[in-house]
Every structure is written in structure tokens, then in C-alpha cells.
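> below is the structure, and that's it, no one-letter string:
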């Protein structure tokens, strides 16, 4: 445990930020899973709504520094490709 006052403060701040980042990352994963579930069910309308939500969540995660912008671009690209394949097959 830290002894210096500023170090104690940094520990508190780190805990707070860790919890916030964990919640945001969990929300990101959940949004992506909901979209993937809609695609697996073959529901085009639901998938379209979930795709928009997932992409929005990804963008927010980048803005908050949860994930890197290239990681976000890759995720969004893969989700869009999944949606386009579903749309082509429907």
C-alpha cells in the first residue's frame, strides 16, 4: 500500500477508472453480441437496428479511450460485412 498522499489518491482514481472502463467494455461486448445474435436468427430488421447501436457503442468506446481507433474500425468493418452477407442472402 502506498504511504505518500498523492500515491494514495492515484490508487483511488485508478480503481474508479478501472470500474468505469470495465463497465464500458462490457457494454461494448454486449452490443456486439446482440447484433451477432440478430444475424444468427436471420432477422434483417433487428440486425439493422442492432448494427447501428453496436457501431455507436464502438465509436463511444474510442472516444473514451477504451479501445484503439484501428481496433474499432476493424470491429465495425466486420459487423458491416456480416450484415451485408445477411442482406444478400435474404
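The structure has been received and is ready for your questions. Being a predicted model, the structure only gives us computed values, none of them experimental.

> every contact and neighbour count from this point should use C-alpha atoms.
Noted.

> the residue lying closest to residue 68 once chain neighbours are set aside - how many residues pack around it?
Nearest residue to residue 68, sequence neighbours excluded (Cα to Cα, 6 or more residues apart in numbering): residue 62, at 6.0 Å. Neighbour count of residue 62, defined by other Cα atoms under 10 Å: 16.

> use this one as the comparison:
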């Protein structure tokens, strides 16, 4: 258990950050799922629009430090390839 005031503050701060980061990751996953479901349905226009909305969200995840840069680059590449294949 934390004994110093600084350690107590860090615990409070870490809990707040974890909550924010969880919400961000959930939001990103929702955008990605919209692209994937449109691809599975075979709807190219809807998939392209969903991809265009998902890309800035994923980039924002990198900027905020929630996701790694290479992970997002890989996911964007794969999603773009799937949409283009429709």
C-alpha cells in the first residue's frame, strides 16, 4: 500500500489515466469494427467512409500514447487493403 503522499497521488492519477485510455481504446475499436462489418457485408462505399473516419481516430491513439505507432500502421494498412479488395 502507498505510504507517501506522492505515491497516493500517483495511484489516483494512474486510475484516472487508465479510465481515459480505456475509453479511447474502446472508441478506436468501435471505429475499426464498423470498417470490418462493412467489408464483410461487401459494401465498398460504406467501408471506405468508415475507414476514412477510423484513420484519424487511430492516429489520435498514437498521438495520445494509447497505441504503438507500428501497430496502428499495420492495422491501417490491412484495413485499407481489405477495403480496396472489395
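Received the coordinates, thanks. This structure is a prediction, so every number in the text was calculated from the model and none was measured.

> kindly provide the TM-score of these chains.
Here the TM-score for the pair of chains, by TM-score structural alignment, normalised by the length of structure 2, is 0.96; 86 aligned residues with a Cα RMSD of 0.7 Å.

> what helix or strand does the residue nearest to residue 68 of structure 1 sit in?
helix 44-63 (DSSP states H and E).

> after superposition, how close is that helix to structure 2?
Taken over the aligned residues, the distance from helix 44-63 of structure 1 to structure 2 averages 0.8 Å (mean Cα distance after the TM-score superposition for structure 1).

> residue 11 of structure 1: what's it in contact with?
By Cα atoms under 8 Å, 6 or more residues apart in numbering, the contact set of residue 11 of structure 1 is empty.

> now do residue 39 of structure 1
By Cα under 8 Å, 6+ apart, the residues touching residue 39 of structure 1 are 47, 82-83, 86.

> check which helix or strand the most centrally placed residue in structure 2 maps to.
Taking Cα atoms, centre = their mean, the centroid of structure 2 lies closest to residue 28, which sits 3.0 Å from it. Here residue 28 of structure 2 sits within helix 5-41, counting by DSSP H and E.

> next, the buried residues of that helix.
For helix 5-41 of structure 2, a neighbour-count test (16 or more other Cα atoms under 10 Å) marks 21, 24, 27-28, 31-32, 34-36, 38-39 as buried.

> fine by me, thanks again.
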